[in-house]
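*Asks:* quick one: sequence and predicted model below, then my questions.
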Amino acid sequence: MTADRPFRSSVELVLGAHAPLVDARAARPLALEAAVAAMAPATKAAITADLRCFLAWCKSRRPVVTAVPADPESLVHYLHWLAKGSEIRAPAKPATLARRIASIARIHRILGFGEKEPLPTQAGMVRDTLKAIRRKRRERQRQAAPLRFGEAMAEGQAPPEGVTIKGLLASCGTDITGKRDAALISLAYDAGLRVSELVGATVADLSQAVDGSGRLEIAHSKTDQLGEGALAWLSPDTMARLSAWLLASGITQGAVFRRINVLTSPPDDAGEQTQRHYIGQKPLTRQGVVAILRRRVFEAIDLGHVELEAGMEGDTVRSLSAHSFRVGLTQDLFAAGEDGAGIALALRWSSPTTALRYARELAVGNNAAARVLGRLRDGGGQPGS
């Protein structure tokens, strides 16, 4: 650790706390610092969590297992342990297992292993174990349920059913909490924001055009690690909702979306209580955004703005996440006839393939077979006629 960098990263702290399990003789401090500094915050958090899990497992074994350099046999046992689960831990999904191994491989490279000999994570038995678990589970990575706007995107289409942006916005009242939630929902959908981009939005990032629409400057994102920045278009409706929230909250700088603290006074002589709202200074967290979304879904159901099959409320809410806004806008743009390249550019997807993967459910209903057979087999004919 250099003199001008007194605070160590979470990755370095975890490694330091488990020093007996890590052979760091080949490590170069500057290489470790540079590698950690180059990581995006989400990547750093994921590697820290993966590393902490693996190190704890190594420490729990009898005899204790060396974590770095790892032994391929140990990695196989670790994968089976993760995939099996326990009474207090759900079985890890294949995608999670692959990420754990990738994090272990990255730490090995950072600490100087793999330059002259293959990494233990590249051993045939490790790759075969991952394949076997994936084959056994046959599980496609779960996609966040889409939050579509709520209107037909093209002539002849039916409007989407279930939870929609329109339904959520209708559930937001005119109080300060309702104004914040409406602005958050509207902005997240319009710009197709990742949750990190949503909670990172600041007042200085917003600007308004003469036609009433707006622009959101996104300084950093998952696919923009160099910080070149991007601009997202915002509808006049979203700009109006943002203005209402910022005016009511008194926020003039810093994070746009923050926690609202409620202070309830003691009962007066008539037994009545009053509430005062205080706006926090720190931005909302990922968990805060998800909590707002799920609360609004239940309120939209209670108010009749969203109709679901009886008993489906819990499953529907659990299927939604902060990523649902982005998936919903992607599907709406696809339904409107936009191509994958245009969608990827507008929503800052890494490639058109990624964008179309999130629209694959709609693609099934719009592919060649659906168009042709939909006309021939519309239910009007009889079998054998």
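*Replies:* Arrived safely, thanks for sending.

*Asks:* contacts and neighbour counts: CA atoms only from here.
*Replies:* OK.

*Asks:* just the strands in the stretch 151-300 of the chain please.
*Replies:* Along the stretch 151-300 of the chain, counting by DSSP state E, counting those that start in this stretch, strands occupy 206-208, 214-218, 230-234, 258-264, 275-283.

*Asks:* dropping in the other structure now:
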Amino acid sequence: MMRRQERSAERMRVLSELVDANADRRQQMIDEYKRRSEEAFAPQTRRNLRQMKSSFLKWLVANGHSTDLPIEPTVVADYVESLGGQLRPTTIECRLWAISEMHKAEFLGSPSHHRLVDLALKSVKRRFGTAIKQAAPLSKSDVLETVSSLGTTRIDVRDRALLLTASDSWCRASELIALRVEHICRQNDGSSLLFIIRSKTDQYGEGAYAFLSAEGTGAVDAWIKLARLKKSDPVFTKSQKNGTKTPLDTATISRIFKRRFGRDDVSSHSMRVGGVQDAFRLGCDLSSIMVAGRWSSPEMPARYGRRILASSSAAAQVSAAYSSHEKSSSLAGPSRSFF
């Protein structure tokens, strides 16, 4: 709370300074903000920000509103309402963050935090719900069955390594494409550890490790040898013999999964979901699951495993206990006692 108040006071101080500043000084500060934000945000974040800004500006024009900043909170509230039922609430919140950044870049107060906008978002959540569509799970058995059907062509060797790595390590697509040969730390039992330099929950590069089985390590080594990859090369590149040694993009990872499993409902996240569900079935505790998937909070793994957890909940155990009691009672004759 104190830090929030301090940030608010700092913004007010800067705004006060800008009011008294001449045009050249104001433009100098705006240009500096743009430069520093370019350095602070990841490339994908900057691309998403540009796309969300463009979408908002198009909506303003289409609905007869001025694109000059600042934008009135009532206009932003109408924009939120227009997105209800079309986008998930979490996506709408990202749009509001983009609008806020538009104003911060000009050192203007953000309308995204206005109470009217907050009420509009609450209204959308109440009317359309907040459920997030979850990627269809791909379990370990699904992966092993698909891998066993792959042949020996270059693309088969590459995809075998990719599928096993994704299944073993629970890596996000962004982590898979960032993986380089030198990041593979082999262990005495034939398995490996993958050094994850940066991830969604580790934007500043503290680093983490992910597990790769002996079978996965063998598949990756086969691809590295076939593709003649050097230590500094990305592991997952194009499969063509003379293709450039550039990493695949995240969209390509999803397309490979859809093609190999013959399903349109899977994505690059499907093996993370499937891995969590497999772990809950085996009785793994939540903390070990968080470590394996490099989550900083239990929210996402708990969401991925909620169907499995419901099947093994206290209610399910009570039902199973009474069901077994009724069966034993019918065999042993009438009885009123339980346990």
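*Replies:* Cool, the structure landed. Everything quoted here is computed from the prediction, not taken from an experiment.

*Asks:* what's the TM-score for these two chains?
*Replies:* Superposed pair, TM-score by TM-score structural alignment, normalised by the length of structure 2: 0.82. Supporting alignment: 303 aligned residues with a CA RMSD of 2.3 Å.

*Asks:* returning to that earlier point: with mean neighbour count and distance to residue 27 of structure 1 added, can I get the strands of the stretch 151-300 of structure 1 in JSON lines?
*Replies:* Compiled in JSON lines, these are given as follows (neighbours: other CA atoms under 10 Å; distance: least, CA to CA, whole Å):
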{"stretch": "strand 206-208", "mean neighbour count": "15", "distance to residue 27 of structure 1": "44"}
{"stretch": "strand 214-218", "mean neighbour count": "20", "distance to residue 27 of structure 1": "36"}
{"stretch": "strand 230-234", "mean neighbour count": "18", "distance to residue 27 of structure 1": "37"}
{"stretch": "strand 258-264", "mean neighbour count": "14", "distance to residue 27 of structure 1": "41"}
{"stretch": "strand 275-283", "mean neighbour count": "13", "distance to residue 27 of structure 1": "37"}
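
*Asks:* distance to residue 67 of structure 1 for these - can I get that in CSV?
*Replies:* As requested, the strands of the stretch 151-300 of structure 1 are exported to CSV (distance: least, CA to CA, whole Å):
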stretch, distance to residue 67 of structure 1
strand 206-208, 47
strand 214-218, 39
strand 230-234, 40
strand 258-264, 40
strand 275-283, 37
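
*Asks:* for residue 107 of structure 1, find the nearest of those strands.
*Replies:* strand 214-218 (30.0 Å; CA to CA).

*Asks:* so who does the residue nearest the centre of structure 1 touch?
*Replies:* Geometric centre of structure 1, nearest residue: residue 323, 4.8 Å, by CA atoms, centre = their mean. By CA atoms under 8 Å, 6 or more residues apart in numbering, residue 323 of structure 1 lies in contact with 144, 193-195.

*Asks:* which residue in structure 2 aligns with it?
*Replies:* In the superposition onto structure 2, residue 323 of structure 1 corresponds to residue 269 when matched by TM-score structural alignment.

*Asks:* about what we covered before: the strands of the stretch 151-300 of structure 1: which one's closest to residue 302 of structure 1?
*Replies:* Judging these by CA to CA, what sits closest to residue 302 of structure 1 is strand 258-264, at 22.8 Å.

*Asks:* and the contacts of residue 323 of structure 1, which is closest to residue 214 of structure 1?
*Replies:* Nearest to residue 214 of structure 1 out of these is residue 193 (CA to CA; 14.8 Å).

*Asks:* surely residue 264 of structure 2 meets residue 256?
*Replies:* No. Between residue 264 of structure 2 and residue 256 there is no contact under CA atoms under 8 Å: 10.8 Å.

*Asks:* who has more neighbours out of these two?
*Replies:* Counted by other CA atoms under 10 Å, residue 264 of structure 2 and residue 256 do not tie: residue 256 has more neighbours, with 16 against 12.

*Asks:* which position in structure 1 aligns with that one?
*Replies:* With TM-score structural alignment as the criterion, residue 256 of structure 2 matches residue 292.

*Asks:* my guess is its match contacts residue 181. True?
*Replies:* Yes. Contact between residue 292 of structure 1 and residue 181 holds when scored by CA under 8 Å: they sit 7.1 Å apart.

*Asks:* overlap in contacts, these two.
*Replies:* With CA under 8 Å, 6+ apart, residue 292 of structure 1 and residue 181 have no common neighbours.

*Asks:* do you know which of the strands of the stretch 151-300 of structure 1 lies nearest residue 313 of structure 1?
*Replies:* strand 258-264 (25.8 Å).

*Asks:* which ones are touching the alignment partner in structure 2 of residue 260 of structure 1?
*Replies:* Using TM-score structural alignment, the partner of residue 260 of structure 1 in structure 2 is residue 239. Shown in contact with residue 239 of structure 2 (CA under 8 Å, 6+ apart): 154-155, 158, 227.

*Asks:* which of those residues are conserved in structure 1?
*Replies:* On the basis of both residues aligned by TM-score structural alignment, their matches' CA atoms under 8 Å, what survives of these in structure 1 is residue 155.

*Asks:* farthest-separated two in the contacts of residue 239 of structure 2?
*Replies:* The most widely separated members of these, counting by CA to CA, are 155 and 227 (10.4 Å).

*Asks:* nearest to residue 318 of structure 2, of the contacts of residue 239 of structure 2?
*Replies:* Closest to residue 318 of structure 2, out of all of these and judged by CA to CA, is residue 158, at 47.4 Å.

*Asks:* what about the helix or strand hosting residue 330 of structure 1, how far off from structure 2?
*Replies:* If you go by DSSP states H and E, residue 330 of structure 1 is part of helix 324-335. Average distance, helix 324-335 of structure 1 versus aligned residues of structure 2 after superposition (mean CA distance after the TM-score superposition for structure 1): 1.6 Å.

*Asks:* so what touches that helix?
*Replies:* Counting by CA under 8 Å, 6+ apart, residues outside helix 324-335 of structure 1 touching it are 144-149, 153-154, 185, 188-194, 340, 343, 347, 355, 358-359, 362.

*Asks:* give me the subset of those residues lying in helices.
*Replies:* In this view, the contacts of helix 324-335 of structure 1 that belong to helices under DSSP state H are 185, 188-190, 340, 343, 347, 355, 358, 362.

*Asks:* one step back: got the contacts of residue 239 of structure 2 as a markdown table, with distance to residue 114 of structure 2 and neighbour count columns?
*Replies:* Below are the contacts of residue 239 of structure 2 laid out as a markdown table (distance: CA to CA, whole Å; neighbours: other CA atoms under 10 Å):
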| residue | distance to residue 114 of structure 2 | neighbour count |
| --- | --- | --- |
| 154 | 56 | 16 |
| 155 | 52 | 16 |
| 158 | 51 | 23 |
| 227 | 55 | 22 |
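
*Asks:* alright, I will stop here.
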